[in-house]
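K.L.:
okay, sequence plus prediction incoming.
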Amino acid sequence: MIGNVARKYSNWVQYRRTVDELSRLSQRELSDLGINRGDIRSVARQALV
């Protein structure tokens, strides 16, 4: 159970870091990566897989 909580917390931290990093990029930088600003959360969730 503790391991499950730790894993979920670790995934959440990674998700937040990804969202924060992508949110700091300019629209042009996001476009170069093929990401729309509205897709950031979805991309961050996919990064966990």
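P.N.:
Looks like it came in fine.
K.L.:
can we go C-alpha only for contacts and neighbour counts from here?
P.N.:
Noted.
K.L.:
measure the residue nearest the centre of the chain to residue 12 for me?
P.N.:
Geometric centre of the chain, nearest residue: residue 44, 2.5 Å, by CA atoms, centre = their mean. Between residue 44 and residue 12 the computed distance is 10 Å (CA to CA, to the nearest Å).
K.L.:
structure two is appended below for comparative analysis:
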Amino acid sequence: MNLLRTYRNWRAYRETVNELGRLSNRQLADLGINRGEIQSIARRAI
């Protein structure tokens, strides 16, 4: 069970990083995010 949960968390993290990474700097700024924060935001999302 723990392995499955870890995998799902990793997938959620990667999807969040990928989605935020596809946004332009302007779109990120509109959300109050800069590129350097993407990974930490993705970690908090899981």
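P.N.:
Sure, I can see it. Everything numeric in this text was worked out from a predicted model, so none of it was measured.
K.L.:
now the TM-score, please.
P.N.:
Once superposed, the chains reach a TM-score of 0.97 (TM-score structural alignment, normalised by the length of structure 2), with 46 aligned residues with a CA RMSD of 0.3 Å.
K.L.:
please work out which residues of structure 1 line up with the longest helix seen in structure 2.
P.N.:
Identified as the longest helix of structure 2 according to DSSP state H is helix 2-22. The aligned range for helix 2-22 of structure 2 in structure 1 is 4-24, by TM-score structural alignment.
K.L.:
ok, and what's touching that stretch?
P.N.:
Residues outside stretch 4-24 of structure 1 that contact it (CA atoms under 8 Å, 6 or more residues apart in numbering) are 30, 37, 40-41, 44-45, 47-48.
K.L.:
could I get those residues as CSV with distance to residue 22 of structure 1 and secondary structure?
P.N.:
As requested, the contacts of stretch 4-24 of structure 1 are exported to CSV (distance: CA to CA, whole Å; DSSP: H, G, I helix; E, B strand; the rest coil):
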residue, distance to residue 22 of structure 1, secondary structure
30, 8, helix
37, 8, helix
40, 7, helix
41, 9, helix
44, 9, helix
45, 12, helix
47, 12, coil
48, 15, coil
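K.L.:
list only buried entries from those.
P.N.:
Buried residues within the contacts of stretch 4-24 of structure 1, counting neighbours by 16 or more other CA atoms under 10 Å: 30, 40-41, 44-45.
K.L.:
among the residues you listed, which two are most distant?
P.N.:
Pairwise distances across these (CA to CA) peak at 16.5 Å, for the pair 30 and 45.
K.L.:
one step back: measure the alignment partner in structure 2 of the residue nearest to the centre of structure 1 to residue 1 of structure 2 for me?
P.N.:
Residue 44 of structure 1 maps onto residue 42 of structure 2 when the alignment is built from TM-score structural alignment. Here the distance between residue 42 of structure 2 and residue 1 of structure 2 works out to 22 Å (CA to CA).
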